[in-house]
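Participant: need a structure here:
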Amino acid sequence: MSNTRRPLPLSLLWELPLAVLSFCFFKVVKTLIGLFYGIYLSRDRNRATQWQVLSTDVLSIPIVLPVLMTKGPRWNTHAIIGTVGPFAAQEAISIDLTPPRQSAQSWTIVVYRYPDYATVAQLSSLEQGAELQHTLKVAPGKYSLALRYYECSGAVEFPSVQADAVTVAPGADDQTPADTENPSSSEPPTINAQTASAETNAFYRHLSDRHNGFYLALHYYIYTLLQLRPWLPEAFVTREYLPVGNPDTAFFYDYVEAQQALSLSLHPTALQNYDIYFTLYSRSSLPLFYTKIEQETVTVPPFPTKGYYLIRTRPRNVQVPPPDSQLIQVAFTA
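Facilitator: Okay, here's the model as predicted:
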C-alpha cells in the first residue's frame, strides 16, 4: 500500500492552526498525566507487581483512560492485553512460558525499559522452544512487561515473572502473600495469578461512547497529520501515530473522510502468511469498527465522522518476510 497524495480540502486552512494547538495540548497533557500516574503508582505499589488486564474493571479506575489515551491511544482491539510493572531489576528478568503456550495460538511478550518504554526484548509464539522459563539479562533499571494474547478460545492466564530471582508476579499455584512494605525482605513478594476470559475485550463495543471534547482536543491533530503525511518526515508521522507495539507487527494506516467507505484488496499470499487485523478510529482515537480480515477483498462501511484506520499484520511463522507495500491495497469511495 503506497502513501499516495490525495487532494487536500479547503477546510485544512482553518483546521491546521487547530491541529497545531492540539499537538501542543497533547504533549503537555501527556507529560502531566505521566507525572500523576507515577505518583499514583508510588502510592499503590501493589499495582506495579500485579498483572493489569485491560478490561472494564481496569477502565473504571478514573486515571486509567486518560493514561491510555496519552500512552497508547491506538487501541489494539484484537488482543487481550496485560501489563505488569514498572519493577526494579538489577541483573535478570525470568518469565514462565507455560501459561502463554497454553492460553492462545498467538501471543507476544515485550519487555520495555521504564520510563521511556524503549523495547528491550521480545518473546512470542513464533519462536517456540523447549524451555519452560526464559531468563533475560538486563542492565540495572526499571522495566515493564506487556503480554498480548491473540486468537483466544477460552480463559487466558498471565505468567509468573521474577526479577533477580525474586517473584514479581506469580503463577497460578503461588499463593504467598506479598511483602509490599519491605521489598528487599528475604520473603519474595508474590501476587495471586491473573486470569482473563475470552470475552475480556467486550468493552471495546462501547468504548466510543466515552467520546468527549477533551479526547477530541488531544487527538484532533492526528487526522491533519495523516493528511499532510506525504509532505512530512515519515519518522515523525510514525512516532506520533503508531503505538508502542510488537517488533514483529507491521502497520498500514491512513486517514478516512466522513461518509467514506474503504475497499481492501489483499495479495493472494497475504492470508497464508499473516494474521491481519483492521481497526477504524474516530478523530478522538476511539475505536468505531474492528475486524480480523479473513478474505482477499473486504469493504469497510462508511461512518459519519472523520477518522483514521490502522491495519496490524502479524506473521504466522518465523520464515515469513516483513510485508511490503503491495500486501494490502486500499481504495476510498464516497
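Participant: drop to CA atoms for contacts and neighbour counts, all remaining ones
Facilitator: Noted.
Participant: go through the chain and flag its longest helix.
Facilitator: If you go by DSSP state H, the chain has its longest helix at helix 12-43.
Participant: show me what counts as buried in that helix.
Facilitator: In terms of neighbour count (16 or more other Cα atoms under 10 Å), helix 12-43 has its buried residues at 15-16, 19, 22-23, 25-26, 30, 33-34, 37.
Participant: helix, strand or coil for Ser208?
Facilitator: Under DSSP: H, G, I helix; E, B strand; the rest coil, Ser208 falls in the helix class.
Participant: returning to what we had before: next SSE after the longest helix of the chain?
Facilitator: Reading on from helix 12-43 to the C-terminus, the next helix or strand found by DSSP states H and E is helix 45-48.
Participant: counting by contacts, list what that following helix packs against.
Facilitator: Using 3 or more Cα pairs under 8 Å, 6 or more residues apart in numbering; DSSP states H and E, the elements in contact with helix 45-48 are strand 80-89.
Participant: now do the helix or strand following the strand it packs on: distance to the chain's middle.
Facilitator: With elements assigned by DSSP H and E, the helix or strand that comes after strand 80-89 is strand 92-96. Mean-position distance between strand 92-96 and its chain equals 22 Å (Cα atoms, centre = their mean, to the nearest Å).
Participant: who touches strand 92-96?
Facilitator: 132-139, 159-165, 171 (Cα atoms under 8 Å, 6 or more residues apart in numbering).
Participant: and the two most separated of those?
Facilitator: Greatest spatial distance among these (Cα to Cα): Ala139 and Gly171, at 24.8 Å.
Participant: would you do the same for the sequence below? I want to compare the two.
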Amino acid sequence: MLPQGRYILGIRYYGLLSSPKMPDVRVDGLLTTRSIDTPSNTNEIYADLDERTNSYYLALHFYIFTLLRLRKIFPQSFVHSELLPVGDPDTEFRYGLILAFHRLVVRMSPICLDGRRVFLTVYNRASLPVLSEEIKDLNWTSSSFSVDGFYLFRFRPLRPGVHPIHESEFKCDLESISSTIEC
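Facilitator: Have a look, this model is predicted:
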C-alpha cells in the first residue's frame, strides 16, 4: 500500500502494437480509470522523430554525449541519474556511445535471453531515437549509423527471480570499417 498523496502513472509499452490499449487503473481496489483504446496512428510519431532534431533539442541534451565520453571521471550514480529512465527496478541497462559511420556488434550468452526481452534504442545527440528494436539473436550487428549519439539496452525480465546479467555475458563493440572499439 502506498501512502496517501498525488501520484503520476507512466506506462511504457515494449514492442509497438498497431492499436495499444491502456489498462484499467485501480487505487486501493477501486476502479479510478477505465481501460481505453488509443488511436491507431499513435505510433506514427516514431517514424520520423529524429528528423525533428534542431538546435533547441541539441542545446537541451548536448551534455549526454560528453557525459558518456567522459563517464570514467564521473560517479556511476551521477551518470545513471542523468541517462537512465525511471522505471521498473528489475530492468537492467547497458549503454554507451555511438559514433557516426560505426555500427554496434552485440554478442550475448544464452542466459541474456532466458526469461528476458532485450530492447535497444539508439539516440542521436539531441536524444531523439534513430533506432528502436527488440534484439532476439545472441549475435546481432546493426547497420552503420550516420550520426553520433548513444545507445541504451533494456533487459526486461519476463518473470520474478531472473538473475542479473554478468558483465561477461553481454558484450557490445563499436565497429568501424577499419577497427573495433570496445564500448
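Participant: thinking again about what came up before, so can I have JSON lines of the buried residues of helix 12-43 of the first structure showing distance to Cys152 of the first structure?
Facilitator: Formatted as JSON lines, the buried residues of helix 12-43 of the first structure follow (distance: Cα to Cα, whole Å):
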{"residue": "Glu15", "distance to Cys152 of the first structure": "42"}
{"residue": "Leu16", "distance to Cys152 of the first structure": "42"}
{"residue": "Ala19", "distance to Cys152 of the first structure": "39"}
{"residue": "Ser22", "distance to Cys152 of the first structure": "37"}
{"residue": "Phe23", "distance to Cys152 of the first structure": "37"}
{"residue": "Phe25", "distance to Cys152 of the first structure": "38"}
{"residue": "Phe26", "distance to Cys152 of the first structure": "34"}
{"residue": "Lys30", "distance to Cys152 of the first structure": "32"}
{"residue": "Ile33", "distance to Cys152 of the first structure": "32"}
{"residue": "Gly34", "distance to Cys152 of the first structure": "32"}
{"residue": "Tyr37", "distance to Cys152 of the first structure": "30"}
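Participant: in stretch 254-273 of the first structure, what's buried?
Facilitator: Residues of stretch 254-273 of the first structure classed as buried under the neighbour-count rule (16+ other Cα under 10 Å) are 254-257, 260-262, 264-266, 270-271, 273.
Participant: so where in the second structure does that stretch end up aligned?
Facilitator: Alignment of stretch 254-273 of the first structure against the second structure: residues 96-115, by TM-score structural alignment.
Participant: quick one on the thing from earlier: now the buried members of the contacts of strand 92-96 of the first structure.
Facilitator: Buried members of those, counted by 16+ other Cα under 10 Å: 135, 138, 159-164, 171.
Participant: quick one: which of those residues sit in strands?
Facilitator: Counting by DSSP state E, those place 135, 161-163 in strands.
Participant: just name the closest of those to Glu234 of the first structure, please.
Facilitator: Distance to Glu234 of the first structure across these (Cα to Cα) is lowest for Thr135, with 35.5 Å.
Participant: for that closest one, which non-adjacent residue is spatially closest?
Facilitator: Nearest non-adjacent residue to Thr135 of the first structure, counting by Cα to Cα, 6 or more residues apart in numbering: Ser94, 4.1 Å away.
Participant: Glu182 of the second structure now?
Facilitator: Spatial nearest neighbour of Glu182 of the second structure, chain neighbours left out: Asp173 (4.7 Å); criterion: Cα to Cα, 6+ apart.
Participant: and Ala270 of the first structure, by the same measure?
Facilitator: Leu327 is the one closest to Ala270 of the first structure (Cα to Cα, 6+ apart), at 6.4 Å.
Participant: what do you get for Leu128 of the second structure?
Facilitator: Asp50 (5.2 Å).
Participant: can you report how many residues lie near the nearest residue to Thr108 of the first structure once chain neighbours are set aside?
Facilitator: Leaving aside its chain neighbours, Thr108 of the first structure sits nearest to Ser124 (4.1 Å; criterion: Cα to Cα, 6+ apart). By the measure other Cα atoms under 10 Å, the count of residues near Ser124 of the first structure is 19.
Participant: relative to Thr98 of the first structure, which of the ones in strands among the buried ones among the contacts of strand 92-96 of the first structure is nearest.
Facilitator: Using Cα to Cα, Val161 is the member of those that sits closest to Thr98 of the first structure, with 11.8 Å.
Participant: and the closest one, what pairs with it in the second structure?
Facilitator: When the second structure is aligned by TM-score structural alignment, Val161 of the first structure is paired with Val25.
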